[in-house]
Structure formats: structure tokens, C-alpha cells
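Asker: Mind folding the following:
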Amino acid sequence: MTLIVYLKAKISEYSIILQRIEQQIQLLDKPQSNHILLLQSLKQRLLLAKESYGKLTMIVKVGNVQLLSRGLEQLHLIEFETYIIAYLYIPALQNEGLPELAIRKVLLSIIQRLYLVWIRDLIVKLDGQLATIPGLETPLFIAPPKAKISLLEMPGLYHEIGHNFFRKFTQDLLISLKKVVNEHFSLLRKKTGFIPPDQDKVYKRAAGYWDDKRLEELFCDIFGTWSCGIAHYVSCVDMGLLYEDDPHKINFDDEHPPMCARVYICWITLTKLQQLEDLTKVAESSWIEHLKMYAENPDHRLICHKNLLNSFVETAVSKIEEYLPNSKRYDTDLPNDTEIEQFNSNLSFEDILNRAAKILLMFPERYTVWETNAMNFLGWYDN
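Answerer: Model prediction:
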């Protein structure tokens, strides 16, 4: 099959898909909808797909073989936009029920507290691992189905909110974080003195590991801990303990940094007082005991050097506070044992999550009853 035959087939296929997507958006576009702005955003995305479709149709009509690669580029753009609309946003809108609305309400309150004023609407989809599709004004948040009935996945939402912050200020944040990388390895070269060519390649490889995606993931771990406190650190330790591979392993095929670096960077982001909390010490000791089963490898020692990670945190926190001058790091003290199970109207969602982490780790026999009360307090629904 020649490329032009394939492109003609895709034109026929997408003429149907684009028409059906438009019909589905029209069915959802009702005056009483909570998502008028989001639907407008989807219409804009659909328009972009239609524009690419028109360009693809013209390229195929001309039939110039040298232009067919551009036709593939337009096809990729159509595929991307239609996937986002049809596989993610539309199903989320069609299936938005009480659990999704409850989590949406919580997310909107977090966004309001953090002064992420550019986010004007959002939608929640409860059918996958924690993730987000960062739209500057109308992001989509994906959470696992058990989020309907459990609070324990929720600290990870702050990491996902971090992706939306990062995408808003991507250019400046990447410049700042890459400067940290360059300065670290430049200083390392100066300390080493004469560097043989083979060793210089090692340094370049180590610096090159910190590409845009890994820097973003690490930044979001910092953002999650800065905005949610100890509960986010505990959730990262939990993720690390469930991780089946060596937590020091450097995987150049994975956009996520190794778990050992992620847990450490969350711990460093905590304030000194938070690091001294009993809850933090319990989680930290569990993690240290887990690490005894593994030996740090040379790659991890070089690529994830603690001086470098410390500088990442210092720079990231500085940038967060620069761009969110009205926001505040979550550093509220955890109450003592007699008060921790009580609820009042002044509790933030961060308060609830940090209490949940402390009760679960330090008073597990009391957790089941407490979480049921917390879900009722939050207006959570189990559908």
C-alpha cells in the first residue's frame, strides 16, 4: 500500500470521526452545564483538528509525493487532538457523577488556595492511574476508581496540579533547572581537574539524563510536597515501598527519575519542623530500612548526587514562591493525639490528608472509623 492510498483512507476515516465528535460536543453543550468554558475549549481543539484535516485533504489532492510527509504531520496533529477530545474529555463529561463532582470540588478548592488563577474549570475522570492533561484553563485530572472510596491516593493530586503549574511557566522553569544541572557538573569538572575524554563523556551523559520531562517530574514532586506537606512525602514513600525494582536504578527509557531520588527530594522539600514530626520519622525510618536491601550504584551516585537534588529543591521552591506570591507553603502543625480525629469547618483538604497519613501510620486500628467520618465530612460519595 502506497502512502497516498493510506492517507486517502485516513481522510475518509476522519471525516466520520470529526463529524461524530462534533455531534457529541453539541449534545453536551447545554445552557445548564457546569462546563461552558471547557466545552468552548473542546470546540477550539476540534477546530484545530479540522484545520489539519483541511490541509491533509489539500496535500492528498495535489498528489505531490514530496509533500506526503507533511500530510503525515497533519495526520498526527488530527490524531492527537481527536484522542484528547474523544478518548479523554468527552467520556469524562458524559460520565461525570457525584464522585467526580466531589473530587472536582476539592480540586477547585486546592487551586483557589494556591492562587492558580489561570485555571477556570476542570473535569475529573475516575478510571486510571493518577495523571493530568494540562490545559492552561481547563485541565483534566485522572484518578483511580478507588479514589471514590479512599483518601489515600489523594496526595498524588498535588503532583498532578504541579504539572499544570509547570506548563504555565515551562520556559522559565526549564531554564532555571537546567542552569542548576550545568552549574553542578561544571563545578564537578573544576574539582576533578584534568578530565580524560572518557570521563568527560560520563559527565555529559549524567547531565543529559536531566531532560525536560525528568526535570518536570522532579519539579512536580517538589510542588506536591510544598503544597501538601508531609502527606505527600508519605505517599511518595508508599509508592517507593511498592516499587518492585531497585530504587536506585537509572532507567534512561523512563521519564521518571529513580524512586530513591524522588523520595529524597520530597523529604528535602519539607520544612525543618516537618522533618522532625513523628509521622515523618516513621515514614523515613521505613524507607531507610527498605534501602538497606539495595546498594547505591555509581550511576545513581553521580546523576542523583544529593548536592544536585538539594539545588533543585532550592531553585524550584524559589520559583514557586516567585510565581505564587499570594500562596503559602503547607506547613500546618499536626495536632496531638486527642485532637487529630476531630473535624471542624476550618479544616482544609491538606489538613485532612495529613491527619489521614498520621492516623494510618501511627494509629492504624483507628483509621477505618476515622476515614468513614472524614468521607462524610468531605461529602464524598461511593457510587
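
Asker: Please count neighbours and contacts with C-alpha atoms only from this point.
Answerer: OK.

Asker: Contacts only, for residue 112.
Answerer: Going by CA atoms under 8 Å, 6 or more residues apart in numbering, residue 112 touches no other residue.

Asker: typo on my end, residue 135
Answerer: Contacts of residue 135 by CA under 8 Å, 6+ apart are residue 164.

Asker: Surely it is within a strand?
Answerer: No - under DSSP: H, G, I helix; E, B strand; the rest coil, residue 135 falls outside any strand and is assigned coil.

Asker: Could I get the full set of strands for the stretch 1-150 of the chain?
Answerer: 123-126, 131-133, 140-143 (DSSP state E, counting those that start in this stretch).

Asker: want to put them side by side, so please do this one too:
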Amino acid sequence: MLERYLAGSISQTIERARALSTVFDKAHHCDYDGLRQQCTQNLSETILGLRRLQQELIVDEGLQSPRRLREFRRHCDRLEEIETIGATALATVRPEAEFLNAVVRGICSDIAYPLVPPIVTHLSASHFGIRADYNLLIVPLLEGNYFLHLADIYHELAHPLLHASYDDRPVLEPYRKAFTIADFAVRHHTATSILAAKRAHSVKSVQNQFLLWGQLWKTYWLEESFCDVFAALTCGPAYAWSHYHLAIKKGYDAYDVPVDRIESHPADDARMRVILAALSRIGFSKECTTIGHAWKDLMDRRGERAQPEYRQCYPDDLITAIVDIAYHGIEALGMNLAVPGALTSWSERLDKAWLSFWKDPGRYSLWEREQMRILSGTIGTRR
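Answerer: Down below sits the predicted model:
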């Protein structure tokens, strides 16, 4: 019965994949040639795998069918990924994406980005993200109309530098080596913390807490911190303000400490500490003081305070070590950093936007609209 089902379903899935290929064969803007090529390659590999299953000689269903079912599921998952990410991105290309693609290319040129710039898709329902395997920068639909969050592009650009898709790129070795060193620092901190808890005869739950935090640092937070350092160093103070902006709109507890759950990002306050430490590293002391005061005022007005566990989860020495290691890794990449008095063109533009915002918040929207109108006429066509 199962093999009869597989015979029909494999055939039908191949036809679905063939139909999907027509999306990638259509003419699209040249910005999306790389995506089309990647999707076409992934689709060809999937069809080839399905045809192998289709043509396989069945000798012993008891032995072959379970494995064939697993392989079929894997090919279906890959096909769904190609359709929901690649094909949907191409099918939903909007005029606004042309402008944002120009922005991303400009930023990558400014900072001497070592990889091919990602292309924009408006698939995001919340905030910025990236799919390094498809080289897709995921941006909310209207975000290209405004300056204040564009600094988050710098953060997303850092994720591919650590992605498995680029494991064999020698140009990335300094950054990846730095990440490995920082990973060792995280492991050492975790082991030291657990050992100290044991020597203090702490209850098992305390030791387990350090173990959980260590796993979160290793699995999620270290990469996010490296991306925050990258953005701070290449964008400048505008990235810190963008984090402030995001924490107000989407944050819920800046001193959050996970006890029994998985959190993909560090607490907002820990991220701000990382960002300000990175900015201080390249000379933005004055700006850090201003941003630090604004952040403290926000915390006071929201009535948020750090609990003792917060400093155990996000200790100063670990954050300092991560920032220092990431800085040296980014510097070794040969990136153009946003140093005081010598900002790159886009970091200067975003910095100017935030300065204009704080100078006259009530009239900022008018200023922003006019600046976007002027900019759209010089770097891309919109709407």
C-alpha cells in the first residue's frame, strides 16, 4: 500500500517541481539573477533525487520502504522551502525593492563587504531578517520609506559571514577564527560558573541554570552579539539608536533572564551594552554617553531593574571579551569602519537622520519625507 502511494505521490511531486521551475524561468530584474540561479540549482537537485526514488527497483519493501519514505519527506521539505522562500520572493517583487536593493549595494560598497550583497524581499511580517542560503534580506513592506531602522541592515549583513554556506571562503577566515575564540571564551565561562556553583554547594537548579545560559550563548547569543558588534563598528551610533527604537516598539523586558525557555536573542539591555562597548572601542565616547543616558531614562520610566541573575547571565567580563574578540576579527577582514569624523556615506546619512530626529522630533517626518524624495531620485526608482 505504501509503495503504491509513493509511486503516485513521487510522480505528482515531480510535476509540481517542474511547474515551479516556470517561476524561475520567467524574466525578472537582474538584481534577482543570483536568487533564480540558486533556486534553479536547488530545484534540479530535488527533481534528480525524486527521479532516483521513482526509478528505484523495489526488492524488499520491508527494508526499502521506510528509507524511501524518509527520503521522499526530505525532498518534499526542500521543495516547500524553494517554493515558500525563493519562488514567493520572486513572485512578490515590488518596485520598492529596487530602491532597497540599491541601498544594500551602497552599504556593502561603503563597508567593503566581503560577499555578494543580498537582495531584498518583502516577506517579513515583523522586522528585518536574512536567509543566507538564498542570499535574501527580509524586510518589512514599508521599511524602505524610512531611515530610522535601516541601520539594522548592517546587523543582518553579518549573519552570512558565519553561515555554513560560506564555510570554504578564505576571505572570511579572520572573522570565523575570532568567533571560534569567542566560543571558547563562552565555554570557559560556563564551565567556570558551574564549577564555582558546585564549590559553593549550590543546589542543582543553579548549576542547571548556568548550563542553560551557556547553551544559549553558544547556540544563539554569541552570533547575535557578533552581529551587533559588526553593525556598531560599520554603521556607528545610528545602530545604537535603531536598537533603542526597536526595544521601545517590540521589547518587553530589557533585563530578561530565561529560566526554563529558549530565547534566540540576548536581553535588550545586554545587547545595548555590547553595542555601546563596540562604539566606545572606535572612539564614539561622547555619543555613547548620550545614548546611555537615554537608555537609562527609558529603563527608569518603564520601571525596569536588573535582578542578580541578570549579571550572572550577562557578565561584564564575558561581554567585554566578546566585543574585543569580535572587533579584532572584523578589523582583520579589512572592513571600512564608521570612525568619528570619517563616517561612510550611508552611516553618515543614517546618523544625520537620527540627529535630525532628536533636534526636532515634531517636524522630523517632514524632513524625512523630503530627504527620501531626493534620495530616491539619485539611487533608485521607487513606486
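
Asker: quick revisit: looking at the strands of the stretch 1-150 of the first structure, which is closest to residue 66 of the first structure?
Answerer: Checking the strands of the stretch 1-150 of the first structure against residue 66 of the first structure by CA to CA gives strand 131-133 as the closest, at 34.5 Å.

Asker: Where in the second structure does the closest one align, residue-wise?
Answerer: The alignment of strand 131-133 of the first structure onto the second structure (TM-score structural alignment) spans residues 129-131.

Asker: Over to stretch 203-220 of the first structure?
Answerer: The aligned range for stretch 203-220 of the first structure is 210-227, by TM-score structural alignment.

Asker: quick one: that stretch to chain centroid distance?
Answerer: 14 Å (CA atoms, centre = their mean, to the nearest Å).

Asker: ok, and for it, which residues are buried?
Answerer: 210-218, 220-227 (16 or more other CA atoms under 10 Å).

Asker: swap in stretch 39-56 of the first structure?
Answerer: So, applying 16+ other CA under 10 Å, buried residues of stretch 39-56 of the first structure: 39, 41-43, 45-46, 48-50, 52-53, 55-56.

Asker: now the helices for the stretch 151-300 of the second structure?
Answerer: 152-158, 173-199, 204-216, 222-235, 237-250, 268-281, 285-302 (DSSP state H, counting those that start in this stretch).

Asker: Please list all residues in contact with the aligned residue in the first structure for residue 337 of the second structure.
Answerer: Matched by TM-score structural alignment, residue 337 of the second structure corresponds to residue 329 in the first structure. Listed by CA under 8 Å, 6+ apart, the contact set of residue 329 of the first structure reads 226-229.

Asker: which of those lies closest to residue 372 of the first structure?
Answerer: Taking these together and measuring to residue 372 of the first structure by CA to CA, the closest member is residue 228, at 21.3 Å.

Asker: Residue 333 of the first structure: how many residues sit nearby?
Answerer: 12 (other CA atoms under 10 Å).

Asker: ok, now which ones touch it?
Answerer: Here residue 333 of the first structure is in contact with residue 274 (CA under 8 Å, 6+ apart).

Asker: For it, which three-state class applies?
Answerer: Residue 333 of the first structure - assigned by three-state DSSP - is coil.

Asker: quick revisit: could you dump the strands of the stretch 1-150 of the first structure into TSV with distance to residue 362 of the first structure and mean neighbour count added?
Answerer: Formatted as TSV, the strands of the stretch 1-150 of the first structure follow (distance: least, CA to CA, whole Å; neighbours: other CA atoms under 10 Å):
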stretch	distance to residue 362 of the first structure	mean neighbour count
strand 123-126	29	24
strand 131-133	29	18
strand 140-143	26	23
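
Asker: Looking at these, which is nearest to residue 174 of the first structure?
Answerer: Of all those, strand 131-133 comes closest under CA to CA, at 19.2 Å.

Asker: The closest one vs the second structure, average offset?
Answerer: With mean CA distance after the TM-score superposition for the first structure, strand 131-133 of the first structure departs from the second structure by a mean of 1.0 Å once superposed.

Asker: counting contacts, what elements does that strand pack onto?
Answerer: strand 140-143, helix 156-168 (3 or more CA pairs under 8 Å, 6 or more residues apart in numbering; DSSP states H and E).

Asker: Compile the ones you listed into a markdown table and extend it with columns for distance to residue 9 of the first structure.
Answerer: What follows is these, written out as a markdown table (distance: least, CA to CA, whole Å):
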| stretch | distance to residue 9 of the first structure |
| --- | --- |
| strand 140-143 | 31 |
| helix 156-168 | 35 |
